[in-house]
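J.: sequence and predicted structure below; questions after.
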Amino acid sequence: PNLLILDEPTNHLDIDSRDALMMALNDYSGAVIIISHDRHLIEATVDRLWLVRDGTVLPYDGDIEDYRTEVLTGKRPVAKAEKVETIPQKPAAERRKDAAERRREMEPLKKQIRDAEGQMARLQKQIADIDGELARPELYEKDPGKAARLAQDRANFEKKLMRIEEDWLAMSERYESAVA
């Protein structure tokens, strides 16, 4: 009774919506059938692959990378048992749950990233407004002191923007490496 069928669910989603969908799918207790070309979604959410080909549906024995290799080379990859594994692999369901837990743990960092993006947008608007003022030639004739203050404000906003952008880049890299 608890079954979701999703056909290309990430086609029109932004990154945040896509992450939210993956978290919801990982937390969902029922069965989910996903038809998708989104490798990241597949790797993060599925624990079984089924191959639809020539009017048949068969369970697929490998993972998404095995299927990619098969399509590109035209040959089935070496069976998993024959592969030399240095680190034992966790079951796909456990890997999926671990990925969902990492995303949950990273939620505060994601909020900091969104806050930094908001600050950057506000600073960029302030800089653009000042640029508009400084582009008026009459400002320099009527009130050169105001022009100097605006130029100083612009420089301060620019420094602050650069600092926030550096923080944003560092946080984004941390987030991406943690959820990858």
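T.: All right, it came through fine.
J.: going forward, measure contacts and count neighbours with C-alpha atoms only.
T.: OK.
J.: chain center to the biggest helix by length in the chain: distance?
T.: When the chain is parsed with DSSP state H, its longest helix is helix 144-179. How far helix 144-179 lies from its chain's middle: 23 Å, per Cα atoms, centre = their mean, to the nearest Å.
J.: packing partners for that helix?
T.: Here helix 144-179 touches helix 92-105, helix 107-134, helix 137-142, going by 3 or more Cα pairs under 8 Å, 6 or more residues apart in numbering; DSSP states H and E.
J.: putting a second one here so we can go through both:
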Amino acid sequence: MLLLDEPSNHLDMQGKAELGQALHGFEGGCLLVSHDRDLIETACNRYWVVADGQLEEWPDAASAYARLSLEDGLASLPVARLETSPLAPAQTDVDLQLERLCELEQLLAEDLARKPRHQKPSSQLAWQAELERLNQSLGITS
């Protein structure tokens, strides 16, 4: 079992990439504490956030980051919007659903590609259920 606290602090870009790949292929367990999002997303397959005195598990890095932003009060700050070109159509609800569908398919495929002991069956079930709802909503399945 490895316990790593900010292991990439004094590494260059190549060293960070090599560390991420080494941790990704590591057969044992590893607890990684880091602010380095690239390292986290390369090396980790489970995500926790300590918030309100509780340890919470999150299905993916993006949702964990969103929870951290909420905890830091960043979620209440106004989000800068990109100006849209008058020629660019606004993203429709269907577009957003299709985008989420692709995201879920990628999360599921990446998790299934992991070694079985590193997979997240509960997340897989949640992703599959959401995929089914989206497929039905979009009329892709019966």
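T.: Happy to help now that I have it. Fair warning: this is a prediction, and the values are worked out from it, not measured in the lab.
J.: of the helices and strands packed on helix 144-179 of the first structure, which is nearest residue 53 of the first structure?
T.: helix 92-105 (23.3 Å; Cα to Cα).
J.: list the buried residues in the closest one.
T.: 92, 95-101, 103 (16 or more other Cα atoms under 10 Å).
J.: tally of neighbours for residue 154 of the first structure?
T.: 21 (other Cα atoms under 10 Å).
J.: that one maps to what in the second structure?
T.: Residue 154 of the first structure maps onto no residue in the second structure, with residues paired by TM-score structural alignment.
J.: so what's residue 154 of the first structure up against?
T.: Neighbour list for residue 154 of the first structure: 126-127, 130-131 [criterion: Cα atoms under 8 Å, 6 or more residues apart in numbering].
J.: closest to residue 32 of the first structure out of the residues you listed?
T.: Ranked by distance to residue 32 of the first structure (Cα to Cα), the contacts of residue 154 of the first structure are led by residue 126 at 47.1 Å.
J.: trace that closest one over to the second structure, please.
T.: Alignment note (TM-score structural alignment): residue 126 of the first structure has no counterpart in the second structure.
J.: again, but for residue 8 of the first structure
T.: Matched to the second structure by TM-score structural alignment, residue 8 of the first structure sits across from residue 6.
J.: follow-up on the earlier one: export the contacts of residue 154 of the first structure to CSV and append columns for neighbour count and distance to residue 34 of the first structure.
T.: Output for the contacts of residue 154 of the first structure, formatted as CSV (neighbours: other Cα atoms under 10 Å; distance: Cα to Cα, whole Å):
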residue, neighbour count, distance to residue 34 of the first structure
126, 16, 45
127, 21, 46
130, 17, 50
131, 14, 50
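J.: just curious, which of those is nearest to residue 25 of the first structure?
T.: residue 126 (40.6 Å).
J.: how near is that closest one to residue 166 of the first structure?
T.: Distance of residue 126 of the first structure to residue 166 of the first structure, computed by Cα to Cα, to the nearest Å: 19 Å.
J.: what's the answer for residue 18 of the first structure, then?
T.: Between residue 18 of the first structure and residue 166 of the first structure the distance is 25 Å, computed by Cα to Cα.
J.: neighbour-wise, which of the two wins?
T.: Using other Cα under 10 Å as the criterion, residue 18 of the first structure and residue 166 rank with residue 18 on top: 17 against 12.
J.: residue in the second structure paired with the more buried one?
T.: Checking TM-score structural alignment: residue 18 of the first structure goes with residue 16.
J.: excluding chain neighbours, give the residue nearest to its match in space.
T.: Leaving out its chain neighbours, the residue that sits closest to residue 16 of the second structure by Cα to Cα, 6 or more residues apart in numbering is residue 8, at 5.9 Å.
J.: report how many residues lie close to that neighbour.
T.: 18.
J.: distance of it relative to residue 44 of the second structure?
T.: 14 Å.
J.: also residue 4 of the second structure?
T.: Residue 4 of the second structure sits 12 Å away from residue 44 of the second structure, taking Cα to Cα as the criterion.
J.: again with residue 106 of the second structure
T.: From residue 106 of the second structure to residue 44 of the second structure the distance is 16 Å (Cα to Cα).
J.: burial measure for residue 40 of the second structure, as a count.
T.: 19.
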